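Build the 3D model from these lines:
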Amino acid sequence: MANHSFSNPNMKIKTIAFDADDTLWHNEGLFREAETEFCQLLEAYMPQHSVAKELYRIELQNMELYGYGIKAFVLSLIESAIEISGRTLNVTDIEQILRIGKELLQKPVILIDEVEDVLSTLQGKYRLILATKGDLLDQQRKLKKSGLEKYFHHIEIMSEKKEPDYEKVIRHLDIQADEFAMIGNSLKSDVLPVLNLGGHAFHIPYHITWEHEKVDRKIEHNQLIQLTDIKELLQHL
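Okay, here's the model as predicted:
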């Protein structure tokens, strides 16, 4: 992947947008733990790896209807369990699934190392915004728990992160696409749409990637910078 510096004087970034989950704080690992517990719960009906595949199929099927986030995840858990059990699931099992979801909603927010140092360094030099997707209430809860809200000029919780969604954000901010940079862990959601619009992107891989966010091709672009961690961002801005 490209690894260029923003020392180019022609670059005029004014606004930096940060993804939230797995960019500012840990998230995907919590979903994996919940999914493992769910698969164990249904092991009597189907091997755990098969339960996981069926769950992913139903999540994809429901995405347009439910969107993203924990509540959408729990609805897909319940639907998967009903199908996997051949509609023999008992009330106790449904209660267990609801418990998994409620516990997920109450997990502490654990920041990724160096995040607050980076935000405090960049604040005042650029307009910082949060641009994340997911359930509105849940993302607001996590942001409040994180203690990071004070660093952001604007909060954008999106139902999707595709080109039209970023176009709306850029238009709302009253800037040009080449004045906008996005920082995130997902090539699919944080990088490709922004590059396609003419913006800049910094990709910081997270050690776990949700299957839906994977991109199975190499991306080369002169406005993409690949980082190993968020602290490295300061070397380019």
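
C-alpha from now on. contacts and neighbour counts both.
Will do.

Name the residues that touch the helix or strand Ile78 falls within?
Per DSSP states H and E, Ile78 falls inside helix 70-84. When contacts are defined by CA atoms under 8 Å, 6 or more residues apart in numbering, helix 70-84 is touched by residues 38, 42, 45-46, 51, 54-55, 58-59, 62-63, 66, 88-89, 94, 97-98, 101, 104-105, 135, 138.

So for the helix or strand following it, what gets flagged as buried?
Downstream of helix 70-84, the first helix or strand assigned by DSSP H and E is helix 91-105. Within helix 91-105, the residues scored as buried using 16 or more other CA atoms under 10 Å are Asp93, Ile97, Leu98, Ile100, Gly101, Leu104, Leu105.

Which parts of this protein are strands?
15-18, 127-133, 154-158, 180-184, 200-203, 224-226 (DSSP state E).

Which positions within the longest helix seen in the chain qualify as buried?
Determined from DSSP state H, the single longest helix within the chain is helix 48-66. Within helix 48-66, the residues that count as buried by 16+ other CA under 10 Å are Gln48, Val51, Ala52, Glu54, Leu55, Tyr56, Ile58, Glu59, Asn62, Tyr66.

shouldn't the third one be in contact with Leu41?
Looking back up the chat, that one is Ala52. No: here Ala52 lies out of contact with Leu41, judged by CA atoms under 8 Å, at a distance of 11.6 Å.

Could you measure from Ile110 over to Lys231?
17 Å (CA to CA, to the nearest Å).

For His207, state which of the buried residues of helix 91-105 is nearest.
The shortest gap between His207 and any of these belongs to Leu104, at 19.7 Å (CA to CA).

Could you also give me the structure for this second sequence? I'd like to compare it with the first:
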Amino acid sequence: MFRRKAVQSITTVAFDADDTLWQNEAFFRLTQAYFSELLADYAEPEHLEARLLAAERRNLGQYGFGVKGFVLSMIETAIEVTDGKVAAPVIAEIMAAGREMLAHPIELLPHAQEAVVAAAQEHQVLLITKGDLLDQERKLAQSGLGDLFHGVEIVSDKTAEAYVKIFARHGGRADRALMVGNSLKSDVLPVITAGGYGVHIPHGLIWALEQAEAPLDNPRFHSLADLGALAGLLRALQSGIKG
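Coordinates of the predicted model:
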């Protein structure tokens, strides 16, 4: 007599931070628009955007993710498009814009706190985010959500191997973990590759380097309109029902 293999319950729920729990990309877009104004005499906005994106892609390995790398890429782009003629006051304005981004108040996204609280009732909850250490720590402290998490991981990049190690470090397994985030490339696909569940919460703005195709045919992939639907999905998954 054959018995159906029992479905392993989800023990860990992990959340991304930027553009999942609080706003982030919107501030990059505003700063980039200001950058275009500063360099308007040298390049059209579309051309400048393409040059900046190329610089960001080129510099990820050295500067990593976050505001500081963005500012350095803007300065590099300004030097390139002006053939080295960019004025010192323009560089100063770019640096000031970066400092303003680093000091911007946190704006929680809808249902962020209630989603974390609900998940923590029956699961271990982690925050897994990438970017500059000091900036991410600042945002978490200002968010008021810090005490809700059983663990916080700030990483240089999000890969399947990184997720496996993180879940193991907190006493769990990737195949019993669920990751919630706005980025298919960083929050969803690598966790599914590691054997876990990926829940996509679309955000209105997505950085070009974070775009990817949704794995619609994968049973461990789910997409929700917002964080308010997460508690219901968790209940459905725990009951063995696809949400």
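
what do we get in structure 1 for Val7 of structure 2?
In structure 1, Val7 of structure 2 lines up with Asn10, judged by TM-score structural alignment.

now do Gln124 of structure 2
In structure 1, Gln124 of structure 2 lands on Arg127 (TM-score structural alignment).

Over to Ala141 of structure 2?
Looking across to structure 1 (by TM-score structural alignment), Ala141 of structure 2 lines up with Lys144.

Same question for Arg169 of structure 2.
Under the alignment by TM-score structural alignment, Arg169 of structure 2 pairs with His172 in structure 1.

and that match, how many neighbours?
9 (other CA atoms under 10 Å).

can you count the residues close to His212 of structure 1?
Around His212 of structure 1 there are 12 residues (other CA under 10 Å).

That one matches what in structure 2?
Checking TM-score structural alignment: His212 of structure 1 goes with Leu209.

which residue sits closest to its match, ignoring its sequence neighbours?
Arg57 (7.5 Å; CA to CA, 6 or more residues apart in numbering).

In structure 1, what residue corresponds to that neighbour?
Arg57 of structure 2 maps onto Leu60 in structure 1, by TM-score structural alignment.

Against Leu224 of structure 1, how distant is Lys168 of structure 1?
21 Å.

Lys12 of structure 1 now?
Taken as CA to CA, the span from Lys12 of structure 1 to Leu224 of structure 1 is 15 Å.

Who has more neighbours out of these two?
Leu224 (24 against 12).

The more buried one is in contact with Ala201, isn't it?
Yes: counting by CA under 8 Å, Leu224 of structure 1 does reach Ala201; the two are 4.9 Å apart.

Need the residues touching each of those two.
Common contacts of Leu224 of structure 1 and Ala201 (CA under 8 Å, 6+ apart): Val191, Leu195.

Next up, the contacts around the closest residue to Lys130 of structure 2 other than its chain neighbours.
Once flanking residues are discounted, Lys130 of structure 2 sits nearest to Val155: 4.7 Å by CA to CA, 6+ apart. Shown in contact with Val155 of structure 2 (CA under 8 Å, 6+ apart): Ile128, Thr129, Lys130, Gly131.

Drop anything exposed from those residues.
Using 16+ other CA under 10 Å as the burial test, the contacts of Val155 of structure 2 include Ile128, Thr129, Lys130, Gly131 as buried.

CSV please, covering the residues you listed and showing distance to Val188 of structure 2.
As requested, these are exported to CSV (distance: CA to CA, whole Å):
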residue, distance to Val188 of structure 2
Ile128, 12
Thr129, 13
Lys130, 14
Gly131, 17
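
Count the residues that sit near Leu41 of structure 1.
Using other CA under 10 Å: Leu41 of structure 1 sits among 17 other residues.

try Ser143 of structure 2
17.

just checking, it touches Ile106?
Yes: using CA under 8 Å, Ser143 of structure 2 is in contact with Ile106, at 6.0 Å.
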